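J.: my questions concern the predicted model and sequence given below.
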Amino acid sequence: MFPHIWVDYVESIEEFSRGRYLWGRPAIRTRPNSWDSRKIGVGAVVEWGGRWLVVYYGVTGWDDYYYSEGLTPEDFKYPDSPYHYKVGIMVLDRENPERVLYRPNYPVGVPTYWYELYPDAIPGVMYPTGAVLAGERLLVYYGASDYFVALGEVDLKQLEEELGNLIAMTHIT
């Protein structure tokens, strides 16, 4: 739900056959003054090393919604095109997915190639829709310019090193 990532829990998929709906609550929030300040949403989730590896989209910019959170447009100073959809990753605790273990301050995918900036469609869009673990790589499928389907990759070895350094610094277990 706009603009944050929400979470809800169910004991079994069978609950939905009995009329259960997801209600949830905001669990992972946007970050003012970051590349994912306007809105974020989940594209794919894979289990990785006993954790959840989440591929998500983020958009920069101001929205009037933030007045309700006590923020003003001056709180959003990220110098970027406000409506470019970028790809980010984060690592969540497997038992408590509301606990973010790692979320870098930079996107792993930024619209750059002609098919991501295609002027005859919706330029500036990378919208992740799926992910596959392939050895030491995470293959990320994404929509480009709301017109094309593309494939990118994340180096999991590098991600593991960054996460390992963070764990060593903050004693996250």
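T.: Happy to help now that I have it. Numbering: from 1, shown residues only.

J.: going by C-alpha atoms from here, please, whenever you check contacts or count neighbours.
T.: Fine.

J.: how much space between R25 and T60?
T.: Here the criterion is Cα to Cα, to the nearest Å. By it, R25 lies 22 Å from T60.

J.: okay, these two: which has more neighbours?
T.: Ranked by neighbour count (other Cα atoms under 10 Å), R25 and T60 place T60 first, with 27 against 12.

J.: just checking, that one touches Y106?
T.: No - using Cα atoms under 8 Å as the test, T60 is too far from Y106 to be in contact (11.8 Å).

J.: any shared contact partners between the two?
T.: Counting by Cα atoms under 8 Å, 6 or more residues apart in numbering, the common neighbours of T60 and Y106 are S34, W35.

J.: do I have it right that V7 meets G41?
T.: No - counting by Cα under 8 Å, V7 stays clear of G41, with 11.3 Å between them.

J.: which one of these two is surrounded by more residues?
T.: G41 (25 against 15).

J.: the more buried one should be in a helix, yeah?
T.: No - G41: not assigned to a helix; according to DSSP: H, G, I helix; E, B strand; the rest coil it is strand.

J.: take this one as well and set it beside the first:
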Amino acid sequence: MIKRYESNPIIKPEDISIENDELEIFGVFNPAATKFKDEILLLLRVALKAKSEKDWIKIPVADKNDSFNIKILKWKKHKLLKVEDNDARFIDINGIRYLTSISLFYLARSEDGIHFKISRTPVFTPSADYEIYGVEDPRIINIGEKYYITYTAVSENGFCTGLASTEDFRKFERLGIIFPPENKDVVFFPERINGKYFSLHRPTVSFIGKPSIWIAQSDDLIHWGEHRLFLTPTNNKWERTKIGAGPQPLLTDKGWLIFYHSCGDNQIYSMNLILTEKNNPQKIIGKSTKPILTPRYKYEKVGVVPNVVFCNGWIANDYEKILIYYGAADKYVALAETSLDFLFSSLKTL
């Protein structure tokens, strides 16, 4: 079934090095995963926050006047300052919303998929106007010789989806915004299907409906159209609030396996599974009857955001063993192992 690694979490905030004395690690979580040569690579989301100071509110943002530099915005606390801070992830100051941390990406390498060597400095940092609040939740999709990275870019104008590519995980080329605000949880299918590329994405809705997964098509991975509603939240306790895509879909002899996250009652996040037709990824033919992975242990229940398991990356080793790398409580990276047989057994034919 699902077997968690006994020494979870495998990566903790204290495993990340940082040279800025004004900042501290808020969390390391939601990694993308891929095979590269003889290694497994994780692209780690690392969130940094300003060290606390009595009587001051401090917010880190990227300095737009530099290729990458973090500056600290500061407000002295007083009665006339209007502050709402009911969520650890953001704060409203005088009617303007800021993130309490700024995220960037570190790279972790492993030969066994368990023990990782982490880069001493970030490999991908905010550098554009649409990223000044950070870059978040990457997914890695290997297509041909290139590795494409979709990620959430955040600024004072909302969150959108950026795209970058690399061939060596040393140099990254930014390809711009591919889905405008407010859209996130974007992942590509790793090959053309009937001559087209397909992607899953999650627009945010607030007036009517619930945040759902949509599917789109493209000729070049940059320009996306033919958008269709793909999957909506089911009215049950584990996904009635919202859903979103997870890691790169896996192609099997039965179709495309798609891991997705859901948020349900009490803001608990879980991971679920669907299966689509091989030659028609828009047609869902199977769905898990209950979550595949739910918060169970302390490191998944207690952290920056409680009761969260969130997967952006998995590795299939000849499908006999599937390694699931996931964020736990928005603070840690954890590892679970499963098999293709178990995943198929969890599906109900539609």
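T.: Structure's in. What do you need? All of these numbers come straight from a predicted model, not from anything done at the bench.

J.: TM-score of the superposition?
T.: After superposition, the two chains reach a TM-score (TM-score structural alignment, normalised by the length of structure 1) of 0.71; 140 aligned residues with a Cα RMSD of 2.1 Å.

J.: mind listing the strands for the stretch 201-350 of structure 2?
T.: 213-218, 224-231, 242-245, 250-252, 255-263, 269-276, 284-288, 309-317, 321-328, 332-338, 347-349 (DSSP state E, counting those that start in this stretch).

J.: so which bits of stretch 82-101 of structure 1 are buried?
T.: Neighbour-count burial for stretch 82-101 of structure 1, counted by 16 or more other Cα atoms under 10 Å, picks out 82-94, 98, 101.

J.: taking those together, which two end up most distant?
T.: P82 and R94 (32.3 Å; Cα to Cα).

J.: which stretch among the strands of the stretch 201-350 of structure 2 comes nearest F36 of structure 2?
T.: Short answer: strand 309-317, nearest of the strands of the stretch 201-350 of structure 2 by Cα to Cα, at 11.2 Å.

J.: how far off strand 255-263 does that closest one point, in degrees?
T.: 160 degrees (axes from the mean of the first three to the mean of the last three Cα atoms, to 10 degrees).

J.: thinking again about what came up before, closest to V132 of structure 1 out of the buried residues of stretch 82-101 of structure 1?
T.: Nearest member of the buried residues of stretch 82-101 of structure 1 to V132 of structure 1, counting by Cα to Cα, is I89, at 13.5 Å.

J.: so what's the aligned partner of that closest one in structure 2 up against?
T.: Counting by TM-score structural alignment, I89 of structure 1 lines up with L273 in structure 2. If a contact means Cα under 8 Å, 6+ apart, then L273 of structure 2 has L257, I258, F259, Y260, K287, S288, P291, I292, L343, L347 as its contacts.

J.: apart from its chain neighbours, what residue comes closest to L273 of structure 2?
T.: Take L273 of structure 2 and drop its neighbours on the chain: the residue closest to it by Cα to Cα, 6 or more residues apart in numbering is F259, 4.7 Å away.

J.: number of residues surrounding E173 of structure 2?
T.: Count around E173 of structure 2 with other Cα under 10 Å applied: 12.

J.: what does Y142 of structure 1 give?
T.: Y142 of structure 1, neighbours per other Cα under 10 Å, totals 23.

J.: that one -> structure 2?
T.: Per TM-score structural alignment, Y142 of structure 1 is aligned with Y326.

J.: likewise N33 of structure 1?
T.: For N33 of structure 1, the residue aligned by TM-score structural alignment is N236.

J.: tell me the counterpart of E160 of structure 1 in structure 2.
T.: Alignment note (TM-score structural alignment): E160 of structure 1 maps to F344 of structure 2.

J.: and the helices in structure 2?
T.: 298-301, 340-345 (DSSP state H).

J.: just name the most buried of those.
T.: Mean neighbours per residue, mean count of other Cα atoms under 10 Å, is largest over these for helix 298-301, with a mean of 20.

J.: whereabouts in structure 1 does that one align?
T.: Going by TM-score structural alignment, helix 298-301 of structure 2 sits over residues 114-117 in structure 1.
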